[in-house]
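Asks: give me a model of this one.
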Amino acid sequence: MTNLTIPQHGWPDEYVQRYRQAGHWQGETFGALLRSRAEQHPDRIAVVGGSKNLTYAQLDEHASAIAAGLLAQGFQAGDRIVVHLPNIPEFITVVFGLFRAGIIPLYALPAHRITEIEHFAKSGGATGYLCAAEHGGFNYLGLATTLQERCPDVEHVIVIGDATDRYTSLQDIEAAGANTDVLATASSAQDIAFLQISGGSTGLSKLIPRTHDDYIYTLRESARICELDGDSVLLCALPMAHNFPMSSPGFLGTLYAGGRVVLSLSPSPEACFELIKREKVTQCSLVPPLLMLWLDAAERSKPNLSSLRVIQVGGAKLIPEVAQRVRPTLGVTLQQVFGMAEGLVNYTRLGDDAETIIETQGRPISPDDELLIVDDDGQAVADGQAGHLLTRGPYTIRGYYNNPAANQRSFTEDGYYRTGDIVKLTPDGYLVVQGRAGDHINRAGEKISAEEIENHLLANPAVFDAAVVSVPDTYLGERSCAFIIPRNEKPRAVELKKWMRERGIADFKVPDQIIFVDTFSETAVGKISRKTLRAQLRAQLDTTQQNS
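Replies: Below is the predicted model:
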């Protein structure tokens, strides 16, 4: 068993005292949170997934049984288990069981495979791996076998479904801990509750340590800002291990508010529209590509979405051209969400005017969220100018787990996190996201926002979706390439360029190259993988040079 030291939260004592005195950190743990809700409304439905419904009392009982079973299996408080599950009720019973036992879940996304899981296990010092036997046609038991061959410290594999004779089933774990009440654990509110993965666009993900205190603060404030209560019904369609559907307000924020969580294995409009109608869903969260699919499907099928009040969109910037379609097409309030697993989360408020909701990505959760917007040299930009976003606050981490090299790059000496985002700040304190620093194109000294070009392209009725990336160029330094999914009949590239010029934009913003594709490669959480698009371009460039 690998006995890595779990680092503390890293906030200096003066900030710890400040956040406690402000009431941000209240000393509550996740294990106690669930028990409190189970005592308040034991018979209320907490989770719906497939054919299974769990009340708050049943969820609490499952969590205690899993905690007791894991401790009986030989796990100890502070151990790490990689949790690799789709959107099923067991995801929630498992993580609350781990919280009860003081064991630290390390979240993986269903689309992750052996390369990522091996990295998580090694860098996180995991001694266990918990997975579904099969999901989406993929056999996770084979991955588990390879993982144990490569990572001998992963002594335990726990499986939901057919565990075969080689592994332990979650059902057996629960049975071993049945009728055992586990509430008090070795965890305190200042301890790490779980490890998330970073959403960086290059390299393997870094591990993000989140404490009970800091994360429950975000749930409490997110539930308030999003106006959740016991009647709220959240549809969780994105992979629930991701920070956005977990806490913004996500399934954890909904449970904090005493509402109901409805799980969908598929984010498709066909699957989700039926669940919204059947379960009277009031809120859901999407990434922009999914929102566009929902909008197109709703225009065709005219589904019954009468219960739905709010659709949150985050994970990437929502283009205003698309944002404007939400209320007319779906009849709901759009709430933009801009945040990161490292901490800072911004929301447009439900009562904001249409221009603010469509044109901005919201303002921070906390009055103690500190924002700096700086130029390439680290100097503050003038009011209203775009720059690099740096932040620190009561729920923004002060360092990655077990990764000093990344910490040196990503954090300033005085504790600000370098987000990698380019933003502008409005006079009202709302952020307008220009894109990732890496998504900006430096073309002959002119810095171009990839998302600005995408915004123009998406205004063309022949374009369904667009992604713009930089291409190395010996003369210009970088040039732009637009990957485009056409809506119906493919337009000619020259016609699109002419159309963009007629919109009155600078000529250097017109894409130097346009490539038509049927689909975009996506990251595990459903974002467009710009890394893959750049790799395709590099491969084409290498082929051209070899043949010349």
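
Asks: drop to CA atoms for contacts and neighbour counts, all remaining ones
Replies: Will do.

Asks: report the secondary structure state of D465.
Replies: Secondary structure, DSSP: H, G, I helix; E, B strand; the rest coil: D465 is strand.

Asks: gap between the spatially closest residue to it that is not a sequence neighbour and P320?
Replies: Distances taken as C-alpha to C-alpha, 6 or more residues apart in numbering place I485 nearest to D465, at 5.2 Å, with adjacent residues excluded. Going from I485 to P320 by C-alpha to C-alpha, to the nearest Å gives 18 Å.

Asks: ok, G420 next?
Replies: 22 Å.

Asks: now the helix or strand where S480 lies: buried residues?
Replies: S480 belongs to strand 477-486 when assigned by DSSP states H and E. Going by neighbour count (16 or more other C-alpha atoms under 10 Å), the buried part of strand 477-486 is 478-486.

Asks: one more sequence to fold, the one below, so I can look at both together:
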Amino acid sequence: MIVKDNKLSVSELLTRAVELKPDREALYDLQERLTYKQFHERVEKLVANLLELGVKKGDRVGVCLPNWNETPIIFFAVAKVGAIVVPFNPNYRQNEIEYIIENSRPKLLFVCEKVEKNVGLEKLTSNVEVIAVRFEHECTISFDSMLVTSGNHPSNTLPEIDVDNDIFCILYTSGTTGVPKGVMLPHRSIVQSGNTLAASLRCTTDDVFIVPAPLFHIFGIACNLMASVASQAKLLLQEKFQPEQTLQLIEQEKVTIHQGVPTMFVMELNLPNFDQYNLSTLRTGMVGAAPCPPDTIKAIREKMGLNLLISFGISETGTVTITDYEEEEINYLETVGKAIDGVELKIVNEHREILPLGEVGEIACKSAGVMKGYYGMEEQTKKVFDEDGWYYTGDLGSLDEKGYLRFIGRKKEMIIRGGFNIYPQEIEGVLAKHPKVLECAVVGYPNEVLGELVCAVIKLKKGESCTPDEIKEYVKTYIASYKVPSEVVFVEEFPVTASGKIQKGKLKEEMLNLLR
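Replies: Got it, this is the predicted structure:
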């Protein structure tokens, strides 16, 4: 049964799941299996400890962990006491972690041993109470010891949650355009995204989600964890994405829902022994976080038997659009779907004036799911909102007469060559069809005469070889000559985020240094 009530808080979403399916397996992180009842019992024990440690409504609680069962247990416990989850990547280095701690000033910080190795806990414990998960350290509280308590706490000690205004989490952006910004998302945003995905994917309690996306990312939290709990389904957590392990687990655990970024699916499809795995239980899933080329969408649907839905959303907005479960091919190949219930969309020019249907401009949206702002950054928040509550995404797109959104790319990634606007995603779509290309990205670089030129960065399939001229000649047959890359660079690997998305900002820096 799908919980469709967007007025539930995050902790109420779990409470409802426990009431409906207490004995259904909820979590499996390859170490331990927990039913919804056991999941909830551990949350309650942790709630009692958080209250004992003085955690109160509005306090921030850092969570620097991989995809372990402890991670969602902490998320739901923190939500229940009205505090705010601040999840971030355990692979971060010292300056990254110190920045987030300095900016968010958490009351508690849950860490794994990798943080001790990367940073050293003595530095951290001088600023915040640290809880060690799956390891012991003299400067910390043991997470295991926190679960020994009975878990009883007076109900009147728990605050009421205003789902539209109380913040569930602060997600730090990757910081490709400056210092990371803490995106403040209310309970409503996270629950609404989870419910929307669960309904769109037609989830039931019999479904099994596999989650290679990290739970410190909006895709992992909202589109996987919350969608699974909303459906009372099973959540299979991968500590780290490994394509072959993913296929093994799909077969072993009879996974029905597989979601990921395009890179993940591409790596799976290109495994030499892909055909050896039985993926017949796969039913549906969503691709998100980055544009997915049409040929990749077709390959996923045909070779994996996956009724793949396409969606658009960013950390600041939650889910904005999605294609239907039963959708015309042209719509799931060329668009990212229509606005979900409760979301308004418009396309605007540089003056934030509405553009006619079909014209490309900046995507703006308005809904109860949009962030409340950037934590401690009032000026940056004002720049992306107007006085009527519209959020301006910085992404380019167009709307058709039926309300379908076509995603064009990031506004800041647009290349202007001799006065002509060039959208990298269009060229990437052409390159992705080349039989030798595994992955690609297009960036601009400066030119004294034309302003900017196009650089195509390509990772070839294993065992393939190619020349820049071969790529240029291929592209010429599909698009206008001014869009053809002036430079073609072959790489072994791309710089990627923890969720597997190519870091265009970092890639552009690398290309600028190379092409000087």
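
Asks: let me see the contact set for the counterpart of E253 of structure 2 in structure 1.
Replies: For E253 of structure 2, the aligned position in structure 1 is E279, judged by TM-score structural alignment. Taking C-alpha atoms under 8 Å, 6 or more residues apart in numbering, we find E279 of structure 1 in contact with 233, 262.

Asks: can you rerun that using 10 Å?
Replies: Contacts for E279 of structure 1 (C-alpha atoms under 10 Å, 6 or more residues apart in numbering) come out as 48, 233-235, 260-262, 307.

Asks: try L34 of structure 1
Replies: 40, 56-57, 59-60, 63, 96, 100, 183, 255-256, 258.

Asks: with secondary structure and distance to T202 of structure 1 as added columns, please give the residues you listed in CSV.
Replies: Supplementary listing: the contacts of L34 of structure 1 in CSV, determined by DSSP: H, G, I helix; E, B strand; the rest coil; distance: C-alpha to C-alpha, whole Å:
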residue, secondary structure, distance to T202 of structure 1
Q40, helix, 45
Y56, helix, 40
A57, helix, 43
L59, helix, 38
D60, helix, 39
A63, helix, 36
F96, helix, 31
R100, helix, 34
L183, coil, 40
L255, helix, 34
Y256, helix, 34
G258, coil, 38
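
Asks: write the PyMOL selection for whichever of those are buried.
Replies: Buried subset of the contacts of L34 of structure 1, written as a PyMOL selection, criterion 16+ other C-alpha under 10 Å:
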select buried, resi 56+57+59+60+63+96+100+183+255+256+258
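
Asks: that older thread, what does the residue nearest to D465 of structure 1 correspond to in structure 2?
Replies: In structure 2, I485 of structure 1 lands on K459 (TM-score structural alignment).

Asks: show me what E239 of structure 2 lines up with in structure 1.
Replies: Counting by TM-score structural alignment, E239 of structure 2 corresponds to L265 in structure 1.

Asks: and S280 of structure 2, by the same measure?
Replies: S280 of structure 2 maps onto S306 in structure 1, by TM-score structural alignment.

Asks: okay, now its match: neighbour count?
Replies: 14 (other C-alpha atoms under 10 Å).

Asks: I figured it hits E274, correct?
Replies: No: if you go by C-alpha atoms under 10 Å, S306 of structure 1 and E274 don't touch, sitting 11.9 Å apart.

Asks: got any residues that touch both of the two?
Replies: Contacts common to S306 of structure 1 and E274, judged by C-alpha under 10 Å, 6+ apart, are K280.

Asks: give me the stretch of structure 1 that stretch 71-86 of structure 2 matches.
Replies: Using TM-score structural alignment, stretch 71-86 of structure 2 pairs with 91-106 in structure 1.

Asks: pull out the buried residues from that stretch.
Replies: 91-106.

Asks: do the same with stretch 40-56 of structure 2
Replies: Result for stretch 40-56 of structure 2 [16+ other C-alpha under 10 Å]: buried residues 40-50, 55-56.

Asks: check which helix or strand covers F312 of structure 2.
Replies: Going by DSSP H and E, F312 of structure 2 is in strand 307-314.

Asks: tell me what the very next helix or strand once past that strand is packed against?
Replies: Using DSSP H and E, the helix or strand that follows strand 307-314 of structure 2 in sequence is strand 318-322. With contacts defined as 3 or more C-alpha pairs under 10 Å, 6 or more residues apart in numbering; DSSP states H and E, the packing partners of strand 318-322 of structure 2 are helix 187-200, strand 307-314, strand 338-339, strand 344-348, strand 405-410.

Asks: out of these, indicate the one that is most buried.
Replies: helix 187-200 (a mean of 27; mean count of other C-alpha atoms under 10 Å).

Asks: after that one, which helix or strand is next?
Replies: strand 208-211.

Asks: show me what that next one is packed against.
Replies: So strand 208-211 of structure 2, by 3+ C-alpha pairs under 10 Å, 6+ apart, packs with strand 25-28, helix 227-231, strand 234-237, helix 243-253, strand 257-258, strand 284-287.
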